[in-house]
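Participant: Got a sequence here, can you build the structure:
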Amino acid sequence: MPAPKVLISDALSEAAVQIFRDRGIDVDFQPNLGKDKEALAAIIANYDGLAIRSNTKATAKLLAEAAKLKVIGRAGIGVDNVDVPAATAKGVIVMNTPFGNSITTAEHAIAMMFALARQIPQADASTQAGKWEKNRFMGVELTGKTLGVVGCGNIGANVADRAIGLKLKVIAYDPFLSPERAVALGVEKVELDQLLARADIITLHVPMTDKTRNILSEENLAKTKRGVRIVNCARGGLVDEQALRAALDSGHVAGAAFDVFVTEPATENVLFGHPNVICTPHLGASTSEAQENVALQVAEQMSDYLLSGAISNAVNFPSISAEEAPRLKPFVSLAEKLGSFLGQLTEAPIKGIRITYEGAVAAMNTRALTSAAVTGVLRPFLADINMVSAPAIAKDRGIVIDEIKREGGVSEFESVIRITVDAEDMPRDAAGTVFHDGKPRVIEIRGIEIEAALTPHMLYVRNHDRPGFIGSFGSVLGEAGVNIGTFNLGRESEGGNAIAFVAVDAPVPPEVLAKIQDIPQVKRVRPVNF
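Facilitator: Now for the predicted structure:
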């Protein structure tokens, strides 16, 4: 059998290249190829693996040419440059190195705070120009100031730890941060509005999701303390750049330090040129130590997968052996989709997740299934989470994971997975199974029996079981040109609480959802996407 072939299309260290060679993998090192998408597309069909940093864009178009590709390894945490759904559809594992550059990014955020507080770049430019403007650059001390950390995961916790050492008071907003974890870190857990009102400096350390996009919107920037300083070394798009420029111009925001931007490479930006703005070209992970760490990690992970089928740090599949994969794969899909369904319905902070395995599935490798379930629940909030890091991330945030196994038959189905998400407002639960066709099905929601396949676009409706609902619902969708694929109903009792789980051919626009919500029998409607 020929040796697997790996293409390295971005700059990785020679030590990482040597790992592939030492493991018997045929490696093609072309560190500048990622910048030439046409040249890359012309040869990608020859390779089993693709090792990249951020220059290579693994788009759906590129993946369509990748006939042999089995794995993409991203040396770093962010996989924004990889079309993960397209890779998953082709059976391509996407791996990252989620913890390799956390310290480096945290240090860059701290450096940006100092640069803002003392206007170091501006003072350097002035001094080297021979001006000696000693009175112009009046700085502020960091000691005693209040630092607001938005997102207190791995990187945010490292920033908080260093800030406490610098004698700042640290307050943190993170829906997943438990009170116990906050005490252990030495930070005060607050709501976002409290953080905005109290912080002298705000630093962002959250992923880009629909929930975090423009978390510092025009409205939220107006809630901040006058004279606040803002640092973003996380993701472009967490701050409304136009609104921030206006707040800088008015003097409400005293300064901003950005390492990331909505559009990158950022050759022009509305923030550029403002005297109180400091910008760096996405240097958060750019230290020799971090670059070496993530390069070595990705080389080892890809080699393990290509040679033995072992999977680690995959963003689209859990860690399981090659022997287990065929049997587990449909249940992995079921666990993640059930979790995703519940996660998309949950807005309050999550305290716990309980997964119950009934029947034959209880004898399988449920660790991978639990990781898949937790990933599904948390991914609507944490886009960069993967099935390997999910349990650790849940633990860091004080989310209790319970796993219950009942191998004896307790239902009419051979195997059942039940998930309960315990949130601060209320628990949410659902159960599902895998039929002989290998496809996951929901069989119970909120204790109500229902049978529904899980399709890419669905509507979940809670309603009163009264005449007229189905007709009104169908009319609203029909008038909007939305086609129904399947329509599944369940109810507690005649005239009581009922649910509908409806597959549609495309996402339903917000204005149509509003019309459904206005139907008298409807309690709540939510779009669900898989």
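Participant: From here on, just use CA atoms for contacts and neighbour counts.
Facilitator: OK.
Participant: you'd agree residue 306 is up against residue 3?
Facilitator: No. Using CA atoms under 8 Å, residue 306 is not in contact with residue 3; the gap is 9.3 Å.
Participant: ok, those two, which is more surrounded?
Facilitator: Between residue 306 and residue 3, residue 306 has the larger neighbour count (other CA atoms under 10 Å), namely 19 against 13.
Participant: Who's the closest spatial neighbour of that one, skipping the chain neighbours?
Facilitator: In space, and not counting its chain neighbours, residue 306 is closest to residue 4: 6.7 Å by CA to CA, 6 or more residues apart in numbering.
Participant: contacting residues for the one you found?
Facilitator: By CA atoms under 8 Å, 6 or more residues apart in numbering, the contact list for residue 4 reads 25-26, 47-49, 306-307.
Participant: Report the two of these separated the most.
Facilitator: Across the contacts of residue 4, the two members that end up farthest from each other (CA to CA) are 47 and 307, 14.1 Å apart.
Participant: Comparing the two, which shows the higher neighbour count?
Facilitator: Taking other CA under 10 Å, residue 47 and residue 307 do not tie; residue 47 has more neighbours (20 against 13).
Participant: Next one: the more buried one from residue 449, what distance?
Facilitator: Relative to residue 449, residue 47 is positioned 47 Å away (CA to CA, to the nearest Å).
Participant: Please apply the same query to residue 423.
Facilitator: To residue 449, residue 423 is 22 Å away according to CA to CA.
Participant: Residue 286 too?
Facilitator: Using CA to CA, residue 286 is found at 53 Å from residue 449.
Participant: again with residue 33
Facilitator: According to CA to CA, residue 33 stands 54 Å off from residue 449.
Participant: Also residue 329?
Facilitator: According to CA to CA, residue 329 and residue 449 sit 25 Å apart.
Participant: ditto for residue 54
Facilitator: Computed as CA to CA, the residue 54 to residue 449 distance reads 46 Å.
Participant: Among the contacts of residue 4, which one sits closest to residue 530?
Facilitator: residue 49 (26.4 Å).
Participant: okay, now that closest one: neighbour count?
Facilitator: Applying other CA under 10 Å, we find 27 residues neighbouring residue 49.
Participant: For it, give me its contacts.
Facilitator: Applying CA under 8 Å, 6+ apart to residue 49 gives the contacts 4-7, 69-73, 302, 306.
Participant: Also residue 8?
Facilitator: By CA under 8 Å, 6+ apart, residue 8 lies in contact with 27-31, 50-52.
Participant: Apply 7 Å and report the result again.
Facilitator: Counting by CA atoms under 7 Å, 6 or more residues apart in numbering, residue 8 touches 28-31, 50-52.
Participant: Out of those, which comes closest to residue 411?
Facilitator: Taking CA to CA as the measure, residue 411 sits nearest to residue 50 out of the contacts of residue 8, at 44.9 Å.
Participant: Shouldn't the closest one be within a helix?
Facilitator: No. Assigned with DSSP: H, G, I helix; E, B strand; the rest coil, residue 50 falls outside any helix and is strand.
Participant: Alongside the first, I'd like the structure of this one:
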Amino acid sequence: MPRVLISDQMSPKAAEIFRARGIEVDEITGLSKDELIKIIGQYDGLAIRSSTKVTKDVLAAATNLKVVGRAGIGVDNVDIPAASSRGVVVMNTPFGNSITTAEHAIALMFALARQLPEADASTQAGKWEKNRFMGVEVTAKTLGLIGAGNIGSIVADRALGLKMKVIAYDPFLTPERAEHMGVTKVTLDELLAQADFISLHTPLTDSTRNILSRENLLKCKPGIRIVNCARGGLIDEAALKELLDSGHIAGAALDVFAEEPAKSSPLFGTPNFVSTPHLGASTDEAQVNVAIQVAEQLSDFLLTGGVTNALNMPSLSAEEAPRLKPYMALAERLGSLVGQLDKDGIKSVRIEVEGAAAQLNIKPITAAVLAGLMRVHSDTVNMVNAPYLAREREIEIAEVRHERDTDYNTLLRVTVHTANGPRTVAGTLFGMSKPRLTEIFGITVEADLAGDMLYIVNEDKPGFIGRLGSALGSAGVNIGTFHLGRRDAGGEAVLLLSVDNAIPDALLTDIRALPGVKVASALHFV
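Facilitator: Reported below is the predicted structural model:
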């Protein structure tokens, strides 16, 4: 009989489900790290919320542990690489608290609009300062959403019910999805210039960190009010305080902070600033939902091998996994290549398989393409939830098998339709095990996709490679491999080279300034 430990406080429904499914469960909360290490070796599964820290040391002691389930979305308290290296599956419940978080964002928006916390404190102090608290209506105001995924779409729906105009910035939002949601898709600069309120609903990634930087906050029109119930680190908190003090920003409400628990933030005490202690998921309904979901997911995995919402494991049967593993690696890298080079307005994705690949289960291959494609914008995308996120954004997915002869024993082709038109890449397996690029945007070029790379489109003229080599050499960047392709002599050429270290931004700027360069992008493949 499998045995599960619930080490954080959660709804009793979780333990009830485990017992009903025939799984032995212990509820022991408030454990120190040493106490957890002492007993964790007894358990096959671990159900947690945010308090338990599943560190490398804990995992080393978990000799029987097979799965960790997080009741909620954030897994910052789990060392996922260490779990993966020990064969421990990590799952979360990313959609159990969506409504709760969206409602909290709306509540904070109202708190800002009518200065509710300050008015409450003043009234309870016996001051009755009726003329001091002159609020604004939300009706007919423009709400700008940064992120229009699951939670953002719920906020949009509620805001439209309040007769607000909703605009949204989201690289994955298609015009068709925007129309279905009743929102207007805009660029980030357009959103900053037009919005009366801004609400953030995007993961924290390299591309979204400080998305509301001082520069972008200054682009907002005076009197903007900002709500963040997504992730700390999306806003430059020092700049936020400065602009609150100056009056450029009329109000801000944060449920999340760059450093948590936030017990001494310089924002505390700032006029027109509202804060809550990461309460986005804190309702009775949400806590019951995530507890039920985590118990059902862990039970399915321990009893039948079913995998749902795993962050480090694809949905695969044991028989398929060995054959599909190299294909999924190829698929993920092809998706990642397109995702890094063309980030905006994905409308559809077409996955074609030829040769030996046409005989395989294409679903995991598709999921791997989508995971690579979307990972540039989200830290929680994986092969399990990527297809869901694609459906949520109404991205059309086409899977095509070709029963025809090909120049390669096996071939995978990915075509992504974006705002910039169709973009096609293709690849094969060298020795049926090593992923290799064979075509990029209509140009034949063979290259490995691994580590740090540099992608350049340039005019095919003499002297360019020498100028590029000099620029890289002067910057101390060592070239690993060098791959060239071109449409025709003297026309457009493509260069893919691997480098030993990431290309610095300053060097990338210098490369883009070289004569003949049309496009230069730094790439990274895990």
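Participant: Report the TM-score for the pair.
Facilitator: The TM-score (TM-score structural alignment, normalised by the length of the second structure) is 0.91; 525 aligned residues with a CA RMSD of 2.6 Å.
Participant: what sits against the counterpart of residue 10 of the first structure in the second structure?
Facilitator: Counting by TM-score structural alignment, residue 10 of the first structure corresponds to residue 8 in the second structure. The neighbours of residue 8 of the second structure, taking CA under 7 Å, 6+ apart as the test, are 29-30, 48-49, 51-52.
Participant: Out of these, which is nearest to residue 207 of the second structure?
Facilitator: For those, the residue nearest residue 207 of the second structure by CA to CA is residue 49; the value is 27.1 Å.
Participant: May I ask you to confirm that that closest one is in contact with residue 73?
Facilitator: No. Here residue 49 of the second structure does not reach residue 73: they are 9.2 Å apart, not a contact under CA atoms under 7 Å.
Participant: ok, the two, which is more surrounded?
Facilitator: Ranked by neighbour count (other CA under 10 Å), residue 49 of the second structure and residue 73 place residue 49 first, with 24 against 20.
Participant: What's the more buried one aligned with over in the first structure?
Facilitator: Residue correspondence to the first structure (TM-score structural alignment): residue 49 of the second structure is matched to residue 53.
Participant: Walking through the stretch 251-400 of the second structure, point out its helices one by one.
Facilitator: For the stretch 251-400 of the second structure, the helices defined by DSSP state H, counting those that start in this stretch occupy 284-304, 321-341, 362-374, 386-392.
Participant: Equivalent analysis for the stretch 101-250 of the second structure, please.
Facilitator: In the stretch 101-250 of the second structure, the helices defined using DSSP H, counting those that start in this stretch lie at 116-124, 150-161, 175-181, 188-194, 214-219, 237-246.
Participant: most neighbours per residue, which of the ones you listed?
Facilitator: Most buried of the helices of the stretch 101-250 of the second structure, by mean neighbour count (mean count of other CA atoms under 10 Å): helix 150-161, with a mean of 20.
Participant: Read off where that helix ends up in the first structure.
Facilitator: Mapped onto the first structure using TM-score structural alignment, helix 150-161 of the second structure spans residues 154-165.
Participant: I'd like the helices of the stretch 101-250 of the second structure as TSV, with distance to residue 139 of the second structure appended.
Facilitator: Listed next are the helices of the stretch 101-250 of the second structure as TSV, based on distance: least, CA to CA, whole Å:
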stretch	distance to residue 139 of the second structure
helix 116-124	17
helix 150-161	9
helix 175-181	18
helix 188-194	15
helix 214-219	23
helix 237-246	23
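Participant: any idea how far the match of residue 49 of the second structure is from residue 356 of the first structure?
Facilitator: Residue 53 of the first structure sits 39 Å away from residue 356 of the first structure, going by CA to CA.
Participant: again, but for residue 188 of the first structure
Facilitator: In this view, residue 188 of the first structure and residue 356 of the first structure are 34 Å apart by CA to CA.
Participant: same thing with residue 59 of the first structure?
Facilitator: In terms of CA to CA, residue 59 of the first structure sits 37 Å off from residue 356 of the first structure.
Participant: if you count what's nearby, which of those two comes out ahead?
Facilitator: Neighbours per residue (other CA under 10 Å) separate residue 59 of the first structure from residue 356, with residue 356 holding more: 19 against 15.
Participant: Residue in the second structure paired with the more buried one?
Facilitator: Counting by TM-score structural alignment, residue 356 of the first structure corresponds to residue 352 in the second structure.
Participant: Isn't its match up against residue 415?
Facilitator: No. Between residue 352 of the second structure and residue 415 there is no contact under CA under 7 Å: 8.4 Å.
Participant: So which residue is smack in the middle of the first structure?
Facilitator: When CA atoms, centre = their mean is applied to the first structure, the residue found nearest the centroid is residue 383 (0.9 Å).
Participant: where exactly do the strands run in the stretch 351-500 of the second structure?
Facilitator: Along the stretch 351-500 of the second structure, counting by DSSP state E, counting those that start in this stretch, strands occupy 396-402, 410-418, 421-430, 434-440, 443-447, 451-459, 479-486, 492-499.
Participant: Check the offset of the shortest one from the chain's centre.
Facilitator: Spelled out, that is strand 443-447 of the second structure. In terms of CA atoms, centre = their mean, to the nearest Å, the centre of strand 443-447 of the second structure is set 29 Å apart from its chain centre.
Participant: now swap in the second one and tell me
Facilitator: The chain centroid and the centroid of strand 410-418 of the second structure are separated by 22 Å under CA atoms, centre = their mean.
Participant: which other helices and strands contact that strand?
Facilitator: In terms of contacts (3 or more CA pairs under 7 Å, 6 or more residues apart in numbering; DSSP states H and E), strand 410-418 of the second structure is packed against strand 348-355, strand 421-430.
Participant: Now the first one on the first structure. Mean distance?
Facilitator: What that stands for is strand 348-355 of the second structure. Following the fit onto the first structure, the mean deviation recorded for strand 348-355 of the second structure is 1.2 Å by mean CA distance after the TM-score superposition for the first structure.
Participant: What lies in contact with that strand?
Facilitator: 366, 395-403, 405-406, 409-417.
Participant: Now do stretch 371-386 of the first structure: which range of the second structure does it align onto?
Facilitator: The counterpart of stretch 371-386 of the first structure in the second structure, counting by TM-score structural alignment, spans residues 367-382.
Participant: Which residue in the second structure aligns with residue 144 of the first structure?
Facilitator: Using TM-score structural alignment, the partner of residue 144 of the first structure in the second structure is residue 140.
Participant: ugh, typo on my part, it should be residue 191 of the first structure
Facilitator: When the second structure is aligned by TM-score structural alignment, residue 191 of the first structure is paired with residue 187.
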